[in-house]
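**Student:** Would you be able to build a 3D model of this:
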Amino acid sequence: MDTSSEIMSLTIKFGAKSIALSLPASSKVSDMMLQLQTATDVLPRVQKLIFKGKVLTPDLTLKNAQLTNGSKIMLMAAAGFQSQFPVRSSSPIKRKSSPPKRSTPFKQIPVKSTGFDESRLKAWKQTGVVSLRDSGLQEVPITVWDLQSAVRVMDVGGNCLSAFPSNVKSLTNIQRLRLSGNQLKSDSISWQSFLLLSRLAVLAIDHNLLSTIPPEIGLLTSLRCLSVSHNKLTSVPSDIGNLVSLETLDLSYNCLEEVPSSLGSCTKISEINLTRNRLKSIPASWSQISFLKRLLLDSNQLKDFPSEILQKCSQLQTLSLHSNEITMDDLREMDAWPEFDKRRKDKYTKQMDMQVMGSTSGFDEGADVEQWQRW
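**Tutor:** Got it, this is the predicted structure:
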C-alpha cells in the first residue's frame, strides 16, 4: 500500500508550547523545520529536533525517521537565536467580536438615531478631529460622513469594522486616517474612493486582515507615512514606487517573500520596517533612497545584503538583520562596511553623550555573530 500521500499529524514541544503540524509522510525533516520557522521564528539551521532520544537530521524523510501519526517531538533552539519579537501561534488568530482590552475602560459614546450628541459633533466640526477609537463600532456612523471637508484627522482604530465604505471620499481635506486594529480585508475597503483624498499624508491600516495592497495606493502621492504591519500581505504592488513623498513605511509582521525594486524611487524614505516576513533578498535599487536612515530586516530568510545600499545610502545609520542567515562576518567583508560602521558608531556615541539610550544592553552589532550559527 502506497503511504506516500498519507498525512501525518505531529506535535512539537517547544518549551511550554505545543505546536501541531500536518505533513505528508513523504516529507523530509527539513520541510518540518520550515513550517516550524513560521510558527516559532527559529531558523532551520539552529533547530534541534529530538525524537525518542535521537536528533533528526534534515535529510531524513518522516518515514525513515520512524515518525508515525501522533508522534511527539521536542524542539530545542540555539541560545540567542529565538527572535526578540513575540512568537506567532501556529494556528490562525481568532479575533473577538468585542474591541481589544485597554488598561482603562473606554467610555461608550452616546448614539442617537440621527448620530452622536450635539456637543461631540460640534467639537468635531471645530477641531477637525474625529476620534472613535475603541468604541465597539461595526460601522462608521453616517454622521461622520456628513462632516465632509471639516475633517482633518479620523481615528476609528480598535473597533470591529469589517468594511470601510466609499463615503470616505467626502472627507476631501483629511490628512491622517487610522484604521488600525479592525477586521478589514483587502476587498472590503473602497480603495478607489481614496483617490479623491489628495491631502492624505498618514494612513495606518495595521493589525487587520489584508492579503494585498492594490495598485491604487501609488496614486496617493501626498502620503508620507504608510503602516500596513501585522496583516497577511503576500505581495506589494510596484506602484508603491510612485509614492514620492513617502518618509516612513512599515510592512512588518506579514508574509512577504519579495519586495518591489521600484521602492528605490521613493528617495525621501527615512525608515523601512520589514521585520518578520519571508524575504530572501533585498533589491539593490534601494541604494537610490538617499534619505534612508533605518532599515529593519530582522527575522527573514536573507543570506546576503546588497553592498550598494551600504555604499550609496550615505545617511543609513541603523541596519538590523538579526535572525537571518547573513552574519556580521558577511557584512564586514563588504567594501562599504567601514564607512557605514563609522556612521552607526557615531550615532551610538551621540546617543550615549545625550543619555537618551533606551537600553543598557550595549551597542547592537546589527546581525548575529558567526559562532551562534552552528550547534
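
**Student:** C-alpha only now, for contacts and for neighbours.
**Tutor:** Will do.

**Student:** biggest helix in the protein, by residue count?
**Tutor:** Criterion DSSP state H: the longest helix present in the chain is helix 337-354.

**Student:** just the helices in the stretch 151-300 of the chain please.
**Tutor:** Under the criterion DSSP state H, counting those that start in this stretch, helices of the stretch 151-300 of the chain are mapped to 191-194.

**Student:** what distance separates stretch 221-240 from the centre of its chain?
**Tutor:** 10 Å (CA atoms, centre = their mean, to the nearest Å).

**Student:** now swap in stretch 142-159 and tell me
**Tutor:** Distance, centroid of stretch 142-159 to centroid of chain: 26 Å (CA atoms, centre = their mean).

**Student:** Quick check: buried residues in that stretch?
**Tutor:** For stretch 142-159, the neighbour count (16 or more other CA atoms under 10 Å) marks 144-145, 147-148, 150-159 as buried.

**Student:** what's the helix or strand for residue 362?
**Tutor:** Counting by DSSP states H and E, no helix or strand carries residue 362.

**Student:** Count the residues that sit near it.
**Tutor:** For residue 362, the count of nearby residues is 9 (other CA atoms under 10 Å).

**Student:** got it, and residue 243?
**Tutor:** By other CA under 10 Å, neighbour count at residue 243 equals 24.

**Student:** With the one 10 residues further on instead?
**Tutor:** By other CA under 10 Å, 23 other residues sit near residue 253.

**Student:** I have a second one here; can you model it like the first so I can compare?
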Amino acid sequence: MESPGQGSSPPAITVQVKFAGRTIPVEVPAAASAAELKRLLQPLTNVLPRKVLEDSASLSSMQVVNGSKVMLIASQGLHQGEVPEEVWDCGPSVRILDVSNNGIKEIPHKIAALKSLTKLLLTANDIADENITWEGLSCLPTLLNLSLSQNRITSLPSSLGDCESLIEVDLSSNLLAELPEALGNLHNLKALLLRNNGLTSLPANLFKQCSQLTTLDLHGTEITNDVLRQVEGWEDFDERRRQKHQKQLDFRVGSSGAFDEGADDDNRRR
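**Tutor:** I've put the predicted structure just below:
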C-alpha cells in the first residue's frame, strides 16, 4: 500500500493574471521560478516572455503566493504616449513597469501609488524635466532599478537622493550638465550610467558616500579619466571595480577581457 502523500503532486498555487481586460487563473508549483510562469503565460496571452524578470528568481522571493494578482501589459514599443490607466489601478500590486519606446511625455504623481515597484524602465521616451514628478519617485521605498536613458532631462532634483534603495540608475543620452550632491545619499548604488551627457564634473561626495559603486559609465561626457582621478575617494572606487572585473574574468562572465576605465582619455577627445 502507498503511504499517505506518496505519489502526490507538489504544492501548487493559483495566480490571477490580469491581461487585456481578462483575469486568467494560472496554476503553478509553489516553488516555481519566473521562467516557469513565463512559459505558462506565453500560450495563454500570446505575449513573448522578456528579460524583465530574472528567470531564476523564485515566485516566493517576489512575494507571489496563492491568490496573488499579476498584471501583464504588453506595452514596450507600442507608442501609446502615456502610461496605461490600468497600471495606476493596480497600485501596490505592480512590481515591474517597462514602458520603454512608447513616446511617453509625462510621469504623473500617481507613480507614488506603486509602493511595491522594484524596476522602472522609461527608456527612449519623450520625457522632459517639467513632466516627471520626482517627488512621486521618491515615495517608492522598494525601487532598485531606474532607467530614464534617451529622454530630454536637463537636470535632476535633490529628491532623487531620497530613493535610497536604488542599486542601478541609467541616465544615459540625456541633456544633463550637472548632478546634485544628494546623489551621494544613494548608499546602495552599484551602477551609475551617464554616458552621452554634457557633464563636466561629479558630485564631490559620490565615491566616498556611494561605497558600493562598482560601475560608472561617463563615456561621451566632458569628464575624462584624468578628471575622475581627482575626485575624492577615487582610489577606493577604482579598487572595487577592478575586483569586480577580476571576478568576472575568474568566472568567465562577459565576452571581453578588456577593462573599461569608465570615461574617455584626454587624448581621445582631441
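
**Student:** The longest helix of structure 1 vs structure 2, average distance?
**Tutor:** For helix 337-354 of structure 1, the mean deviation from structure 2 after alignment is 0.8 Å (mean CA distance after the TM-score superposition for structure 1).

**Student:** Please work out which residues of structure 2 line up with that helix.
**Tutor:** Using TM-score structural alignment, helix 337-354 of structure 1 corresponds to residues 234-251 of structure 2.

**Student:** just stretch 19-36 of structure 1 next, same as before
**Tutor:** Going by TM-score structural alignment, stretch 19-36 of structure 1 sits over no part of structure 2.

**Student:** rewinding a little: so how far is the match of helix 337-354 of structure 1 off the chain centroid?
**Tutor:** Centre-to-centre, stretch 234-251 of structure 2 and its host chain are 22 Å apart (CA atoms, centre = their mean).

**Student:** for stretch 263-270 of structure 2, same thing?
**Tutor:** The chain centre lies 29 Å from the centre of stretch 263-270 of structure 2; the measure is CA atoms, centre = their mean.

**Student:** Return the member of the buried residues of stretch 142-159 of structure 1 nearest to residue 270 of structure 1.
**Tutor:** residue 153 (23.4 Å; CA to CA).

**Student:** which residues touch that closest one?
**Tutor:** Contacts for residue 153 of structure 1 (CA atoms under 8 Å, 6 or more residues apart in numbering) come out as 128, 129, 130, 174, 175, 176, 177.

**Student:** now the strands: where do they sit in the stretch 51-200 of structure 2?
**Tutor:** 69-71, 96-98, 119-121, 145-147, 168-170, 191-193 (DSSP state E, counting those that start in this stretch).

**Student:** Tell me how far residue 118 of structure 2 lies from residue 159 of structure 2.
**Tutor:** As judged by CA to CA, to the nearest Å, residue 118 of structure 2 and residue 159 of structure 2 stand 18 Å apart.

**Student:** higher neighbour count, the two?
**Tutor:** In this view residue 118 of structure 2 and residue 159 are compared by other CA under 10 Å, and residue 118 has more residues nearby, 20 against 17.

**Student:** Quick check, the more buried one in contact with residue 92.
**Tutor:** No - taking CA atoms under 8 Å as the definition, residue 118 of structure 2 is not a contact partner of residue 92, at 10.8 Å.

**Student:** roughly how far apart are the aligned residue in structure 1 for residue 96 of structure 2 and residue 175 of structure 1?
**Tutor:** In structure 1, residue 96 of structure 2 lines up with residue 202, judged by TM-score structural alignment. Look at residue 202 of structure 1 and residue 175 of structure 1: by CA to CA, they are 6 Å apart.

**Student:** what do you get for residue 335 of structure 1?
**Tutor:** Counting by CA to CA, the gap from residue 335 of structure 1 to residue 175 of structure 1 is 43 Å.

**Student:** quick one: which of the two has more around it?
**Tutor:** residue 175 (19 against 13).

**Student:** Not counting sequence-adjacent ones, nearest residue to the more buried one?
**Tutor:** The shortest distance from residue 175 of structure 1 to any non-neighbouring residue, by CA to CA, 6 or more residues apart in numbering, is to residue 200 (4.1 Å).

**Student:** and that neighbour, how many neighbours?
**Tutor:** Residue 200 of structure 1 has 24 neighbouring residues, counting by other CA under 10 Å.

**Student:** what sits against it?
**Tutor:** Residue 200 of structure 1 touches 173, 174, 175, 176, 177, 220, 222, 223, counting by CA under 8 Å, 6+ apart.

**Student:** among those residues, which recur in structure 2?
**Tutor:** Compared against structure 2 with both residues aligned by TM-score structural alignment, their matches' CA atoms under 8 Å, those retain 174, 175, 220, 222, 223.

**Student:** Which position in structure 1 pairs with residue 200 of structure 2?
**Tutor:** Residue 200 of structure 2 maps onto residue 303 of structure 1 when the alignment is built from TM-score structural alignment.

**Student:** Likewise for residue 169 of structure 2?
**Tutor:** In structure 1, residue 169 of structure 2 lines up with residue 272, judged by TM-score structural alignment.

**Student:** Verify the stated contact: that match with residue 294.
**Tutor:** Yes - under the criterion of CA under 8 Å, residue 272 of structure 1 makes contact with residue 294 at 6.4 Å.

**Student:** circling back to that earlier point, just the kept ones among the contacts of residue 200 of structure 1 now: which is nearest residue 75 of structure 1?
**Tutor:** Nearest to residue 75 of structure 1 among these, counting by CA to CA, is residue 223 at 44.2 Å.
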